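>>> Next come a sequence and a model predicted from it.
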Amino acid sequence: MTTYTLHTPIPCHAAICKALNLAGQERRVTLGLDLELNTPAGSLVVAGGQPLNLGKHPRSLWVELVGWLVNQGCEVHCVQEACGFGWEFHRELEGAGAHSVVVAPQELSGKRKTDKRDARMLATLLWDYVSRGNRACLRPVRVPTVEKQQQRGSHRRREQVIKLRGQIASQGRSLLWDHGWLRDLDSWWAPKNWEQLRADLLAAGRTWLVDMIEPMQRMCLQLNGYSEELKKKAISEVKPPKTAIKKSEPGLILNAAEPPRASEEAPAAQVRPKGLGELSYAIIAAEVGDWNRFKNRGQPGSFIGCCPSEYSSGEKQKLGQIDRMGSSRIRTTLVEAAWRICRLNPNWRGVRKYPEELGPQGTVRGARKRKAIVACARMLMVDLWRLHMGTATLEGLGLEPATT
């Protein structure tokens, strides 16, 4: 005798029950969710069958559906694209018992793009990914923990505050220029510069202009103070770890005469070289999250998008400029740090590799020097990974430790 449940909140309850009955012992399902602010669209694949379009529902209802499927003995896999709505929905799905994965956005449904089509394609691709082992159909992204998300939120918010301060400062500068005050107004909102600018404007009889621009100066000053607070917070949240020195990679010399055994307690290794500031290190460490995510030295370079683009066929190989398919925040920070490190650490392997471009007696300028510094930024990322893994020391890499 079949028992029917009426007025259940589960979307398409009858169709899902029918698909589960037809699947028999196969209880693996994949749920594709196309996210939006309030009501994500979903599609369900049961045992590799045709996708069931479940419509659009609140997030709480999708979590309830996952919990109900788990209670029915199903192995539930969920997928959603990374977007600007955070990671809470992913964590809620995992809390309900699902194996949730967040993937990089990609074109799913061609020229006819709808939420319904995208959800259906996500569910189908997830089935290929999970059941058929097709690892090329989706690109999962690493979901940070709540602590790591908060750590990187400080310096990201600081970037936004600095950008907003620059926009307001530009508006004030354009206002002054528009009314004929054609002077150098770099950082006009700074306290000393503002005192002189205000006195000059009042002396010239531009009182009304002072009244218009003074609120902008106060906003810039407040945003500058807020950015300094965020800077201190970002630095305090990320500290260099005490990393045990392991076996050395070929070509790298360790300080210790003998590498410590696995059971021994190795001394703490300094991981911040001279020239890499506290804020720069905090940005890199917060964006990386876990240095153990990299299994070889090629992965850190790929993570920051400093691998060369390639167009090869047959025996011909053509390498181009860097692909930039990685974290732009870390890449920018590393390039800035590489300029300082090359100047303060003349014995570093990056300087030794490009002596004509970056050495103390270097004479090369222009594009060739810029290409060399990008290559050094990639080396710096690899060296930081080695330092965190304990396979190298600052002395072995030709780097001096940071003083603070």
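Cool, the structure landed. Numbering: from 1, shown residues only.
>>> Only C-alpha atoms from now on, for both contacts and neighbour counts.
OK.
>>> Now do the helices in the stretch 301-404 of the chain.
Remark: helices assigned in the stretch 301-404 of the chain by DSSP state H, counting those that start in this stretch are 328-344, 349-353, 355-358, 367-389.
>>> Kindly report the same for the stretch 151-300 of the chain.
Taking DSSP H, counting those that start in this stretch as the criterion, the stretch 151-300 of the chain carries its helices at 191-203, 207-237, 278-288, 298-303.
>>> possible to save the ones you listed as JSON lines with mean neighbour count and distance to Arg370?
Written out in JSON lines, the entries for these read as follows (neighbours: other C-alpha atoms under 10 Å; distance: least, C-alpha to C-alpha, whole Å):
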{"stretch": "helix 191-203", "mean neighbour count": "14", "distance to Arg370": "34"}
{"stretch": "helix 207-237", "mean neighbour count": "16", "distance to Arg370": "28"}
{"stretch": "helix 278-288", "mean neighbour count": "22", "distance to Arg370": "20"}
{"stretch": "helix 298-303", "mean neighbour count": "19", "distance to Arg370": "17"}
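>>> among those, which is nearest Arg120?
Closest of these to Arg120 is helix 298-303, at 29.9 Å (criterion: C-alpha to C-alpha).
>>> Check the offset of the closest one from the chain's centre.
13 Å (C-alpha atoms, centre = their mean, to the nearest Å).
>>> hold the first one in mind and look at this next one:
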Amino acid sequence: MTIAVHRPEAQPAVRVDLSAIFISLELSQSKWLITSLSPGGGEKLSKFSLPASDVAGMLTRFAELQRKAEARTGRAFPLVVIQEAGLDGFWVHRVLEAEGIESHVVDPASIAVSRRKRRVKTDRIDGEMLVRALLAYKRGDPRVCAMVRAPTPEEEDRRRVSRERKSLTIERTRHVNRIKGLLFGQGVHGYRPLRQDRRKRLDELQTGDGRPLPAQLKAQICRELDRLELVILQIKACEEARDALLAAPHPAATTYTNNLVSAVEPSSPAPSVPVMLLQLKGIGPEIASVLWHEGLSRQFDNRRQVASYAGLAPSHWQSGKVDHDQGVSKAGNPRLRTTLIQLAWLWVRHQPSSALTGWFKARVAQNGGRLKKTTIVALARKLLVALWKYVNAGVVIEGTVVKAA
């Protein structure tokens, strides 16, 4: 006797009632992989590979997808494209937007993946995963992934000065340490390559056993000094460009009073954001440049977004009886986060009467003078939120000392 068993109709693994053509781009230096899901094509994902940077071929493929979808359904469908933020930057995103195509750039670390130790990873699998994430995002799921706000070309270009200066200062330190290491092997101590009289001092040096510096060693150090002096000149040029950018006119900070925007009188124009930052004691040109170009020039909806962008948001861990904090996420902008930690220490030193400094000292005293490094990270988070309110809403930090004009 055969018993009939009712089996519910199998649901498709991928949503097929689409109102657009969803496309993911897997970009590499050798090839681009286009994965698409089109209306009328069922749940099958189409894959197409083309050489890297072949924009014309990519647009031709997009037009072919639209033509086939229209032939199947009799309707024209728009394109929705997603790609990961990576080595290619945002130029492909700008090309798509210039063509009138809806484009999204996603943070690859925000997409959930298998936690197995040896999970399979290929461009084909990643392309399918991006399409599914895009489908969920367009359905209105805000937590499926984090989309990146692409900066304008002007914003991207202004960041380069402070970033180049950072890399040059690292290179300067590398040259200085190399020179000191070469001399240390000969018993020479106290030589300072960054002093103006470095060449003269080099001629006067003697080894630890009383000999003049060997000829080849001295020649190597002279070549290192040549490179060091070039780096010093380039750092100076970057600082001049940085100061010019800070002095350039910027949009004035918007002032809010009782949740209402207050109009700025023409006779008393509001200072630009970099000028507002430079007015605070403890903030110099370099810190003001990083704060403005890396963080405060962006738009945020609330203080949680501000802290998350800098990677200073707390990471809580709770499962069953386990309930503890893991520290800050460090998932945001590393340049902004590093600068904020430095500013926090400077703030305690140069703003002793500030309410934030009082909170820091009280918290350290409560812990018996311990956990200063942990507390300074919390102060950096509070300081970032306070500066964000200061430049956007005109809320002055309590007890802050302003530099003399």
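Cool, got the structure. Keep in mind it's a predicted model, so treat the numbers as computed, not measured.
>>> Ok, which of the helices of the stretch 301-404 of structure 1 comes nearest Glu265 of structure 1?
Within those, the stretch nearest Glu265 of structure 1 is helix 367-389; the backing value is 14.5 Å (C-alpha to C-alpha).
>>> Check which helices and strands the closest one sits against.
Taking 3 or more C-alpha pairs under 8 Å, 6 or more residues apart in numbering; DSSP states H and E as contact, the helices and strands that helix 367-389 of structure 1 lies on are helix 298-303, helix 328-344, helix 355-358.
>>> now those helices as TSV including distance to Ser187 of structure 1?
TSV is the format used below for those (distance: least, C-alpha to C-alpha, whole Å):
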stretch	distance to Ser187 of structure 1
helix 298-303	35
helix 328-344	22
helix 355-358	32
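>>> Out of these, which is closest to Ser236 of structure 1?
Closest of those to Ser236 of structure 1 is helix 328-344, at 18.2 Å (criterion: C-alpha to C-alpha).
>>> What are the boundaries of the helices in the stretch 1-150 of structure 2?
Taking DSSP H, counting those that start in this stretch as the test, the helices found in the stretch 1-150 of structure 2 are 55-73, 91-98, 123-139.
>>> Could you dump those into a markdown table and include mean neighbour count?
Supplementary listing: these in a markdown table, determined by neighbours: other C-alpha atoms under 10 Å:
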| stretch | mean neighbour count |
| --- | --- |
| helix 55-73 | 15 |
| helix 91-98 | 15 |
| helix 123-139 | 18 |
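>>> Would you mind giving the ones you listed as CSV with distance to His175 of structure 2 added?
Formatted as CSV, the entries for those read as follows, by distance: least, C-alpha to C-alpha, whole Å:
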stretch, distance to His175 of structure 2
helix 55-73, 42
helix 91-98, 35
helix 123-139, 41
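>>> Determine which of these approaches Gly295 of structure 2 most closely.
In terms of C-alpha to C-alpha, the element of the helices of the stretch 1-150 of structure 2 nearest to Gly295 of structure 2 is helix 91-98, at 21.2 Å.
>>> Which strands and helices lie in contact with that closest one?
Contact partners of helix 91-98 of structure 2 among helices and strands, from 3+ C-alpha pairs under 8 Å, 6+ apart: strand 102-106.
>>> What are the buried residues along the strand it packs on?
Counting neighbours by 16 or more other C-alpha atoms under 10 Å, one finds that the buried residues in strand 102-106 of structure 2 are 103-106.
>>> and of the helices of the stretch 301-404 of structure 1, who's closest to Tyr311 of structure 1?
Among the helices of the stretch 301-404 of structure 1, the nearest to Tyr311 of structure 1 by C-alpha to C-alpha is helix 367-389 (19.4 Å).
>>> mean distance, that closest one to its aligned residues in structure 2?
In the superposition with structure 2, the average deviation recorded for helix 367-389 of structure 1 is 1.8 Å (mean C-alpha distance after the TM-score superposition for structure 1).
>>> Determine the angle, from 0 to 180 degrees, between that helix and helix 328-344.
Going by axes from the mean of the first three to the mean of the last three C-alpha atoms, to 10 degrees, helix 367-389 of structure 1 is angled at 100 degrees with respect to helix 328-344.
>>> between helix 367-389 of structure 1 and helix 278-288, what angle do the directions make?
Using the same axes, to 10 degrees, the direction of helix 367-389 of structure 1 lies 70 degrees away from that of helix 278-288.
>>> Can you point out the buried residues in helix 367-389 of structure 1?
369-370, 372-389.
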